[in-house]
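*Asks:* following is a predicted model, sequence given first.
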Amino acid sequence: MFAKATAKFLEEVDPTGNLIPVSSCNDSYNMLSIVRKEKARWLFQKPKYVATGFTLNDILRGDNLIHPAVTLTEFANYTQSGSDKYQAGLEANLHPELAQLTVEHKGTSKHNISFGSLKKEDVHLPKLLEDSKGRFLDMDHSLIKQAREKDGTVFGLVTQKIVTTQTSTISQSDEQANTLGGQIRHMVLKMCLKANASFCKGRSSELTIQPHTTIAFKQYVLIVKPKGDFDLGFMHEKSIPSVTFQTDDWYPPGCTWLTEDVAMLSHKFALLSGLKASIRASLLQHLISVMMQCGAVHLLERVLSQMLNGKCPFLDFVEIEPQRQALQVMLDVLSDEDNGLQTEDASSPLGAFHLVTSALAEMPDDGLAVLVSSCTPRVLRSLELLVQCVIENGEMFLNSDDLAPLTGETFQLTELLFSSCGVELQRDGDVLKTKLSESYQPQPLVLCLAIKGLASMAKC
């Protein structure tokens, strides 16, 4: 939840991408902190920046510490709220005097981000360069040794950060309400039967953020030379070939990119569907429980990344107790020695499960809220066939048995789910066609991977 709030904040105040959002309010970023860039594991993800716990002074030779000159200025007063509403209904009149059935589904997704007054802390770069002149890094430091052992490691130096100045909050809630009403009459027997039923379910979370919490930072690449002298890369990171990941125009026109990208990852779903039925059912059940906690999927993805990197998973960074409980149960399932998920390898079932979780974490909130209510085997099977239609740029017949679970209200919710990820479902008589949005973003790929992954665990 915190990670999504900081990302949304930077989308509005920093469209150039100079600032990096902080993913957890428990992460500590001080001036001249060393951060490590981790390459994205999957194509649709952005690279991550992880605090190492060290500062520039920690890895310098000598006892003379660098004391940076820092200026403090007002940055912004940020409060943002929004809501998405969706409604689907089905009314059937079998005969004016015989039967009438009404089904209605309503949903609301709300969020509120209140960071309040924010300030910007800036290191005076000319003074930093002057103080760093003639200084050398300790090449025997554990952090430097680790980087030398692993090719391609990129370090950055924090030189600017955005901090809160007061207690602030982030809240999110999703509510769904269903109503079923019916009336049956029989004129001869003078009988009248009426039935009405309704239920409401939802999920909500609120996070309180303390003053002086860093929500975003700017870093410059730390260029380490063989003898220990160093420079700072003051160019924008996207202009440095060794550390760039991808640009926004990496998709070629047409649908070929989606076909190829899903094909490259399709073997991952075979790893999941090849697990024992009881293990698949347990994974799906507990993943749904995590999905029902606002913001918890993003946290699960982070925990799985720890496991794939060979680290012992921990939940210290989880701020909300219901999220922690759902994640702990999920960890217990993943740690069971009998389920075959302990292999710390991206080509293992655990790596495949991480792919599905990563796709879910990238989905928009309204789409995820609809998807969590669609996780039944029959519906997921139909959704899987529908995303295959998207991948192949094909078409399906609306009256086919394959789409039978998606009729009426469920189909309207399916339209909402797909449109939230940039895929339009178009009806042409009895034929259903799909169309990708004009702006090629990762969302269609994320949708396909999320549904195919969930369906692979729901197979009977």
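*Replies:* Everything's here; your move. Just so it is clear, the model here is predicted, and its values are computed rather than measured.
*Asks:* only C-alpha atoms from now on, for both contacts and neighbour counts.
*Replies:* Will do.
*Asks:* quick one, longest helix in the chain?
*Replies:* When the chain is scanned for its longest helix (criterion: DSSP state H), the result is helix 256-273.
*Asks:* and that helix, which residues are buried?
*Replies:* If you call a residue buried by 16 or more other C-alpha atoms under 10 Å, then helix 256-273 has these buried ones: 257, 258, 262, 268, 269, 271, 272, 273.
*Asks:* structure two is appended below for comparative analysis:
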Amino acid sequence: MFATATKNFVEEIDDGSLIPVSSLSDSLSPLTLVIKRNRFFPWQKPKYRPTDFTLNDLLTGDKPISPVVVETVLLKFHGTYGDSISANVEANLVRVNFNVEGKDTSKLQSSFGTLKKEEVDVQQLLVDSRNRILDMSHCLIQQTRQKHKEVFGVVKERIVTTQPCSVIEEVQQAGQLGGLLSLCGPKLTKVCVKENSSLQKDSNITMEIPPHTVLAYDIIELVVKSTGKYYLCLMSDTSGGFEVDGPVKKNVVALPCASGGTIKSSPLKRELDSLTDHFQLLAGLARAKRSSLLQLLRTIMKDGHAVSLLENILDQMCLGLSPDLGDVEDGSLKQTFQAVLDLVGQPQTDRSPSLLSATHLVVSALDEMTEEDMSVLGSCSPPLLQALDLLVQQSVVEGGVSSLRDAGLAPLTEEQGYERAQRLLASSCVLLKRKGDELQTEIINPPRGSPPTIVLCIAVRALASSGHGI
């Protein structure tokens, strides 16, 4: 609940540099050490894990660094996400999260009030860090440097509440609903619902948040030499790491990024072609197994935090570690996760894809999507998933034109089907246009931090493969 509220907040006000806080217990003072973990796939965003240590705890010598912190009033924030459209940051913001199947709805109201920004003076930090040495025998350094995908960062900026505030979640259950989803532009801006029966409130939870609570933060990464000398990564295109790991290289998939014109799909096609075995494995499962997997994924897709938890579990399993469900507190969610694990089994010893690796792939893609997009995608019927897959292959990957006369695209001739396709493609910075019986796609300028097109392509292809013939 708190994690969802901070994630929504960051998506509204930031261009991709801020990291939402996931737990109220994360105090994150200036110069707190945060471990950044790079992921399996190059299109995945890194994950961040705050530690209980600050930079001073790892320095040798008796003189600590006292950071110079500049405070400024940032903004006032009140937002409502759900079937009630109301949000503003000193102005009206509009965003919704609605289950288009109409089985249930939820509303999350975040009233953070006036927020302030605290920034560390980086120039002074550079001066203070000159000739300072890290204690390379410290247990945190020893444990982190053994994992080649993990690097150190220190908190250089944080967004903090200044007054008592609250997050309110209302969950409502409907016996039956008929609905019309109306979309406009790259964000979901309006939902019009025709009710066949009244909604019945299921739960109402209020979380009181004290002042001085950190909602989001930014870090500056460290390059750590084997001698203990460290350097601050001042440029956005430089990455931190330990010298023992060798030169740090950014691994980025070449994806189309130019605005206007036909999408240049060759790099995207090559990347998807390399994953064909995973999609074929999903499509080749027994019908009952495919149906069970699709249903489990749809259940988990209703909760973005649940998707992240499952991705972490599958991440560890792909590294050969035993799955640990100890951190999953919700009993129902734990049962769902266990059902997934029972279904996918253990990784294979050879290089061929396993059901575990294929499931890990699709869950990793879903973890990069917003909850709104997962809600829309999770509501798509198997025939609509097949149509979306065909559209993605013909118009996005191949850069061609799709014809609505194609029987496989029939679900897109319906208003709901077309609008859902338009919404999902827009979230990946792809504009869907309809000219008569033809569908064309055009790339638009992707904002910083937006998920690459391949994320949607993988999610659609994998879910369509699982729902084939169901």
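*Replies:* Looks like it arrived, so ask away. Quick caveat: nothing in here was measured; it's all calculated off a predicted structure.
*Asks:* give me the mean distance between the helix or strand following the longest helix of the first structure and the second structure.
*Replies:* Per DSSP states H and E, helix 256-273 of the first structure leads on to helix 277-291 as the next helix or strand towards the C-terminus. With mean C-alpha distance after the TM-score superposition for the first structure, helix 277-291 of the first structure departs from the second structure by a mean of 2.1 Å once superposed.
*Asks:* name the residues of helix 277-291 of the first structure that are buried.
*Replies:* 279, 280, 281, 282, 283, 284, 286, 287, 288, 289, 290, 291.
*Asks:* just give me the match in the second structure for the fifth one.
*Replies:* When the two structures are superposed using TM-score structural alignment, residue 283 of the first structure falls opposite residue 293 in the second structure.
*Asks:* wait, what's in contact with its match?
*Replies:* Residue 293 of the second structure sits next to 340, 343, 466 when contact means C-alpha atoms under 8 Å, 6 or more residues apart in numbering.
*Asks:* one more: residue 86 of the first structure?
*Replies:* Each residue near residue 86 of the first structure by C-alpha under 8 Å, 6+ apart is listed here: 106, 107, 108, 416.
*Asks:* dump the buried residues of helix 256-273 of the first structure into CSV; add distance to residue 27 of the first structure as well.
*Replies:* As requested, the buried residues of helix 256-273 of the first structure are exported to CSV (distance: C-alpha to C-alpha, whole Å):
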residue, distance to residue 27 of the first structure
257, 36
258, 35
262, 34
268, 32
269, 33
271, 34
272, 33
273, 36
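*Asks:* from these, which single one is nearest residue 424 of the first structure?
*Replies:* Of all those, residue 424 of the first structure sits closest to residue 258, with 14.9 Å by C-alpha to C-alpha.
*Asks:* spit out the contact partners of the closest one.
*Replies:* Here residue 258 of the first structure is in contact with 391, 444, 445 (C-alpha under 8 Å, 6+ apart).
*Asks:* for the second one, which non-adjacent residue is closest in space?
*Replies:* Once flanking residues are discounted, residue 444 of the first structure sits nearest to residue 421: 5.4 Å by C-alpha to C-alpha, 6 or more residues apart in numbering.
*Asks:* pull the contacting residues for the aligned residue in the first structure for residue 335 of the second structure.
*Replies:* Under the alignment (TM-score structural alignment), residue 335 of the second structure pairs with residue 329 in the first structure. For residue 329 of the first structure, the contacting residues are residue 286, by C-alpha under 8 Å, 6+ apart.
*Asks:* thanks again, I'm all set now.
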